[in-house]
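In: please find the sequence and the predicted model below.
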Amino acid sequence: MTPRSHGGPDEGGVPLHDFSSNSNACGPCPQALAAVQEADATCYPDAAYTLLRAQLADFHGVSVSRIVLAGSASEFIFRITALAVQRGARAVWLPPHAYGDYAQAAQAWKLPLLARAEQTQLRWACDPSSPIGAAHAGLDQLAGGGAVCVLDRAYEPLRLSGVLALPDSALQEFWQLWTPNKALGLTGVRAAYVIAPAGTEERVAQLEGLAPSWPVGTHGVAMLQAWTRPEVQTWLANSLATLRDWKARQVALCESLGWTCLPSAANFFCARPALPASLSLEQALSALRAGGIKLRDATSFGLPGQVRLSVMPPAAQDALHNAWQHLDKAP
């Protein structure tokens, strides 16, 4: 198994300025945070999540039978891979640059990754995708042939431009994976849910059979319930306006350092830094981390020489700008 690579805190603790995690930098959402803090952790949640599933179904305008709860996006990725194997999957397709757990789950089940989607029985997509922040090419051609097709919508709530690259008719053929903790600035609360395609009741039941009891704890339930509240959605919409301003400023700042920034529709983007002649990218990122600034090396995404940066407040941007200018003088 290859080592897992993630953004966020590491052995050095929580970075002072963390560009490596795609959490909403305007967060945490006050109403959602209050709901989590007020949750009664002395009790189990309802094992069937009756009220929560009804609230999520109403929020999305779908039947309750289509809502599947998950401990996290990563937990669901491994569980639906197991489901695909049980249903005869022999190979997996995923985008050239994608979240590492898709491939990790395939590797755990010894499923090869194939370049041609039509030859696979489990297919992954994400829009906006990580690390690029754009839709994958040919997204509307993925579904069909009896394959299990999953659309990771982790960053749909943090979309800053554009629209989903799927018509609604095609979207209904995908398992839609939602993880609101990023949009709410509460990534430490692990909880997710999925909207199953219509008419897949048998597969939903099989997925439920693969889950442990209580996959979502009390705090996760509180966060997901808060997610459906109008005041939380209003806060999120207002935060997107702020993030757009911050993103324009951050891209301009990076370009002023000679970096090449790739276009992105989300609250993050990839860039190729202009490195001092004396330093490798690994050395530069290590020096920044020692100074409390963390960027995500995009090598594990198949983008060597690039970094992925989440959009951060101006103070963090200025700290990055100043630290980068002094990198070649660092001890």
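Out: It's in.

In: only C-alpha atoms for contact and neighbour calcs from this point on.
Out: OK.

In: where do the helices sit along this structure?
Out: For the chain, the helices defined by DSSP state H cover 30-38, 50-60, 73-86, 100-108, 168-171, 201-210, 218-227, 230-256, 281-290, 314-325.

In: buried stuff in the second one?
Out: Same thing as helix 50-60. Using 16 or more other C-alpha atoms under 10 Å as the test for burial, helix 50-60 gives Leu52, Arg53, Gln55, Leu56, Ala57.

In: structure two is appended below for comparative analysis:
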Amino acid sequence: MIRPVPHVAAMAPYALADLGGPGTVSMAQHESAFPASPAAIAAGQQAMAGLPLYPDPGWTDLRAAIAEVHGLDPARILCGAGSMELIGCLIRAYAGPGDRVLGTEYGYAFVATASAQVQADYVKAHEVGLTISVDNILTTVTPETRIVFVCNPGNPTGTLVSNAEIIRLRHALPTDVMLVVDQAYAEFSDALHDPAEIFALTDRRDTVVLRTLSKAYGLAGARVGWGYFPLEITTQLRKLLNPNNISIPSQAAATAAMRDQAYMHDVVAKTAELRDRFAEGCRALGLTAPQSHTNFVLLRFASTEQAQLADASLRAAGLLMRGMGGYGLPDCLRATICAPDIMARARDVLKGVLS
């Protein structure tokens, strides 16, 4: 029998959302409630003619569009097959056996998987009120800590801390500890906090900022993420990134989507309206829902049993939210914002359970 190396054999596979069976509407994966920009769809379709060729390994047009929109240096932008690829490469490049990767209590679970792949220890700092705590992160740092990951806005909580808190964290961390700010949902909070302040932290050469086109841009199926890095880190990550990681149609669609900022902002505004209306409706039913700055809402029930009953009732109605037991929140379900009729159906099911 051919055996894997021991640490891989001991790992559990990364758990994706349960998608249910045929006819089930998934509210579990943070996909956009709205289609991608028509310009992005058209560009992706047109680019299909280039499929006999390998894609541009430098993502030239896409990097130029990102740099133009955000006022960044294109030489410091790297693109990945979703931000997951960039996270995995960062951990492989900068952590290993005996090192620590520090996340937060309810941070993105894939960071733990990527840490296990390189035999680094993954440690979580406690959050306060389902929100990252800079003070708790700092007290959890040890001499073995190599990377600190923070999601802002948070996943699966949807909560947000100010730029000032992220900047305070960076200034208080040791200079030999990399800070990775995962901003997968930042387009839903950019109007509240100047994104340039966080991008500027990368000038210190010890900070990375990650974003994605999967959420606000509606391109989850295209698998396009990006990050802003110090030049020294881009050099190391290029050694680990698949040199042809993003297909020709995906690059074309992402470039057009990035250049259609008006469409993206409209999607964000409409999603936020649906989100806040649904959250208020759920609070009126007696559920707890922290203020979300993303395209989903975390719902907390009175007990684990009530959350399980709600989950079963939603499934019976052909709706599927994400159970949060794997995040240590067994009394919670996470609801991705979908079309208005889907949100109304979900609220009606919850009303029936809670009444």
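Out: Cool, got the structure. None of these values were measured; they are calculated from a predicted model.

In: list the TM-score for the superposed pair.
Out: The TM-score (TM-score structural alignment, normalised by the length of the first structure) is 0.85; 319 aligned residues with a C-alpha RMSD of 2.8 Å.

In: that older thread, what's the most distant pair in the buried residues of helix 50-60 of the first structure?
Out: Leu52 and Ala57 (8.5 Å; C-alpha to C-alpha).

In: closest to Arg190 of the first structure out of the buried residues of helix 50-60 of the first structure?
Out: Among the buried residues of helix 50-60 of the first structure, and counting by C-alpha to C-alpha, the member closest to Arg190 of the first structure is Leu52, at 15.2 Å.

In: name the nearest of the buried residues of helix 50-60 of the first structure relative to Pro273 of the first structure.
Out: When the buried residues of helix 50-60 of the first structure are compared against Pro273 of the first structure (criterion: C-alpha to C-alpha), the nearest one is Leu56, at 41.5 Å.

In: contacts only, for the closest one.
Out: Each residue near Leu56 of the first structure by C-alpha atoms under 8 Å, 6 or more residues apart in numbering is listed here: Val64, Ile67, Gln225, Thr228.

In: wait, the last one sits on Arg53?
Out: I take that to be Thr228 of the first structure. No: the pair Thr228 of the first structure / Arg53 is not scored as a contact, 10.9 Å apart, by C-alpha atoms under 8 Å.

In: if we can go back for a sec, Serialize the helices of the first structure to TSV and add fields for distance to Gln119 of the first structure.
Out: Shown next, in TSV, are those (distance: least, C-alpha to C-alpha, whole Å):
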stretch	distance to Gln119 of the first structure
helix 30-38	43
helix 50-60	32
helix 73-86	14
helix 100-108	15
helix 168-171	19
helix 201-210	21
helix 218-227	36
helix 230-256	39
helix 281-290	37
helix 314-325	44
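
In: just name the most buried of the ones you listed.
Out: helix 218-227 (a mean of 23; mean count of other C-alpha atoms under 10 Å).

In: that helix aligns to what range in the second structure?
Out: Per the alignment by TM-score structural alignment, helix 218-227 of the first structure matches residues 248-257 in the second structure.

In: so what does Val25 of the first structure match up with in the second structure?
Out: Wrong residue type there; residue 25 of the first structure is Ala, not Val. Using TM-score structural alignment, the partner of Ala25 of the first structure in the second structure is Ala33.

In: please name the nearest non-neighbouring residue to that match.
Out: Cys338 (4.4 Å; C-alpha to C-alpha, 6 or more residues apart in numbering).

In: and the residue nearest the centre of the second structure, what does it touch?
Out: Centroid-nearest residue in the second structure, with C-alpha atoms, centre = their mean: Ala184, separated by 4.0 Å. Residues in contact with Ala184 of the second structure (C-alpha under 8 Å, 6+ apart) are Ser83, Cys151, Asn152, Pro153, Leu210, Arg211, Thr212, Lys215.

In: same question for Pro167 of the first structure.
Out: Counting by C-alpha under 8 Å, 6+ apart, Pro167 of the first structure touches Asp140.

In: the stretch 51-200 of the second structure: strands as residue ranges?
Out: Secondary structure of the stretch 51-200 of the second structure by DSSP state E, counting those that start in this stretch: the strands cover 77-80, 100-104, 121-125, 145-151, 178-182.

In: counterpart of Ala147 of the first structure in the second structure?
Out: Aligned partner of Ala147 of the first structure by TM-score structural alignment: Val177.
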